[in-house]
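1. Provided below are the primary sequence and the corresponding predicted coordinates.
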Amino acid sequence: MKKFGILIGIVLVCLCFSSFLVNADIETKKISLNGSTSMEKMINALKEGMDDQYPELLIEPQFTGSSAGIEAVFSGTAQIGNSSRYLKDTEKEKGLIENIVAIDAIVIVTDKHNQVNNLTTQQLIDIYKGKIRNWKEVGGQDLPIVVIGRESGSGTRSAFEEILELEEQCQYANEVNESGPIIAKAQSIPGAIGYVSLDVVDESVKTLAINGVKANETTIQNGQYSLQRPFVMATQGEISKQNEEVQKLFQFIASEDGQKIIRAVGLVPTTNEMSY
């Protein structure tokens, strides 16, 4: 009986060791991504969704900002650079390929007690330029406007300012490094206004319509909602020239399961823009 117990113990040890070797082999197949903090929710959801279909892949994302992600691809420290803005011509000239995997809306948020429900594009521009400084000027209560934005180098900030042609003109009271603090400040500071990705919006803040249009999948797809930008997964060279692991990631994104995940996090998928 004792010998039988010892035998069972040896078998279990062998199984555990075999499992360890299999897992070690799986972990060698890594995909490194770096970039936009706005894309964190989507990337983590895709990572989780791929676990069953591609257990041999280990996705290693970092979220340090769009420009940092692009530089990481150039330097070879990341295989994919996540950017929440279109690539610049200078970046494309260096061989970077703009693989657009989703379209995101930039949503304007305020505190829930704000009486304003809608802004025109020009009113929004004037608020961020500092020309409109009180909510009563746009039909709200007599309350100073506290303008919040992202830090320099943020893809969200670049896209917001480019869409509204506001580069180097915004009068920010606060600049923050992530979307979360913008939500927190919009929630807690009376009169605050900020911009964030649609997929990070929660019930703690109020979202404003732009020109009478609210952001949703339909208004983003048909172009009615004007504040929208791409989610780019940039590669050095076309997808077809990447290694097998990176190609599998993009194949999953283009699959039915991948499209469902992108929709589930509040984005609009666009696989037609990927360079297979």
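-> Cool, got the structure. Residues are numbered from 1 along each chain as shown.
2. contacts, neighbours, all on C-alpha from now
-> Fine.
3. next structured bit after the longest helix seen in the chain?
-> Across the chain, the longest stretch assigned as helix under DSSP state H is helix 2-27. The helix or strand immediately downstream of helix 2-27 is strand 30-35, counting by DSSP states H and E.
4. Put this next to the first one:
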Amino acid sequence: MKKNRIIFALFGSLLLLSGCAKWIDRGESVTAVGSSALQPLVETVAEDFQTNNPGKFINVQGGGSGTGLSQVQSGAVEIGNSDLFAEEKNGIDADKLVDHKVAVVGIAPIVNKNIGIKNISLDDLRKVFLGEVTNWKELGGADQAIVILNRAAGSGTRSTFEKWVLDGETAIKSQEQDSSGMVRQIVADTPGAISYTAFSYINEDVATLTVDNIAPTDENVTTNAWKIWAYEHMYTKGEPADLTKEFLDYILSEDIQEKIVGELGYIPVSKMQVERDWQGKLVEK
């Protein structure tokens, strides 16, 4: 009798695995990998989508924009999330990918609350990250050594920050983190610390700096008064189909753009008063 139960259990497991294989073959599961700045939005929309579409699953992972682009290009995942245009990333053939801009994200310098300044010039911000200014007292703040924290290489947030603040130069070697959430936590806990993160990750644990007296706000991003921003891209290898297309259509729907995108600290693309190409040049909207 025990032997029969074991055989029956094994047979049941095989049927379950077979069913799973058919479920996967039907395209009922999609994986989106990449940008941690975009991750909270995609995760939230994925949960909403799954609630409204039982039996359909969206697997969302981070890893950075470089990972997202390389994974979707190789065909390992259906969607590559990126803060960068594919054209900006070495080793990526943008001609093979299709760009779906789902939002805009502002990026701001964040600091430990006790550094003693609230505004910084763009030139001084550049000097801080290039290691030319090393103490906050040089900028009128506390007598406290500046502790720089960078996102890891491959991060779209880092690339955007270096593009618009450092004129494409690379920040000095410092502690690096893959996660935007971890960056925020370390800055909050470390005296003298400075880093940068998407608006969607900013909370009361850290302070933001205005740059040349311009505040990092959604409104200033939409007019390009605040220039440190990027599109949030969801790339596919070729035109999307089946569940991938269904999910992308869902995240781009007017209802989701109005209700979820803005609530999570992102800016709907439709609200932008300007448009930039992959080289950063303003183009007619």
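-> That came in fine, so what should we check first? Since we're looking at a predicted model, the values are computed, not measured.
5. Give the buried residues for the longest helix of the first structure.
-> Residues of helix 2-27 of the first structure include none that count as buried (16 or more other Cα atoms under 10 Å).
6. Same check on stretch 57-67 of the second structure?
-> Result for stretch 57-67 of the second structure [16+ other Cα under 10 Å]: buried residues 57-58, 60-67.
7. Show me what that stretch is in contact with.
-> With Cα atoms under 8 Å, 6 or more residues apart in numbering as the test, stretch 57-67 of the second structure has contacts from 28-36, 39, 42-43, 46-47, 50, 80-84, 89, 154-156, 178.
8. just the helices in the second structure please.
-> Under DSSP H, the second structure gives helices at 2-25, 39-52, 65-74, 122-129, 156-165, 180-189, 218-222, 242-251, 254-256.
9. matching residues in the first structure for the shortest one?
-> Residue correspondence for helix 254-256 of the second structure in the first structure, counting by TM-score structural alignment: residues 256-258.
10. count of residues packed around residue 276 of the second structure?
-> Neighbour count of residue 276 of the second structure, defined by other Cα atoms under 10 Å: 14.
11. burial of the closest residue to it other than its chain neighbours, as a residue count?
-> Residue nearest to residue 276 of the second structure in three dimensions, not counting chain neighbours: residue 282, with 4.4 Å by Cα to Cα, 6 or more residues apart in numbering. Neighbour count of residue 282 of the second structure, defined by other Cα under 10 Å: 12.
12. thinking again about what came up before, just the helices of the second structure: most buried one?
-> helix 65-74 (a mean of 24; mean count of other Cα atoms under 10 Å).
13. Which stretch of the first structure lines up against that one?
-> Residue span in the first structure matched to helix 65-74 of the second structure, by TM-score structural alignment: 66-75.
14. how big is the offset of that stretch relative to the second structure?
-> Compared with the second structure after fitting, stretch 66-75 of the first structure deviates on average by 1.1 Å (mean Cα distance after the TM-score superposition for the first structure).
15. What distance do you get for the closest residue to residue 152 of the first structure other than its chain neighbours to residue 106 of the first structure?
-> Nearest non-adjacent residue to residue 152 of the first structure, counting by Cα to Cα, 6+ apart: residue 158, 8.0 Å away. Per Cα to Cα, to the nearest Å, residue 158 of the first structure is found 11 Å from residue 106 of the first structure.
16. Kindly report the same for residue 265 of the first structure.
-> Distance from residue 265 of the first structure to residue 106 of the first structure, by Cα to Cα: 14 Å.
17. got it, and residue 122 of the first structure?
-> Distance from residue 122 of the first structure to residue 106 of the first structure, by Cα to Cα: 16 Å.
18. swap in residue 129 of the first structure?
-> Distance, residue 129 of the first structure to residue 106 of the first structure, using Cα to Cα: 18 Å.
19. Looking at these two, which one has more neighbours?
-> Neighbours were counted for residue 129 of the first structure and for residue 106 using other Cα under 10 Å; residue 106 has more, 22 against 17.
20. I figured that one hits residue 198, correct?
-> Yes: counting by Cα atoms under 8 Å, residue 106 of the first structure touches residue 198, with 5.9 Å between them.
21. can you count the residues close to residue 262 of the first structure?
-> With other Cα under 10 Å as criterion, residue 262 of the first structure counts 23.
22. With residue 165 of the first structure instead?
-> Neighbours of residue 165 of the first structure using other Cα under 10 Å come to 12.
23. How much space separates it from residue 227 of the first structure?
-> Distance of residue 165 of the first structure to residue 227 of the first structure, given as Cα to Cα: 12 Å.
24. ok, the residue nearest the centre of the first structure - contacts?
-> For the first structure, the residue nearest the mean C-alpha position is residue 39 (1.7 Å; Cα atoms, centre = their mean). By Cα under 8 Å, 6+ apart, residue 39 of the first structure lies in contact with 82-84, 231.
25. Just the closest of those residues to residue 73 of the first structure, please.
-> Closest approach to residue 73 of the first structure among the contacts of residue 39 of the first structure (Cα to Cα): residue 82, at 9.6 Å.
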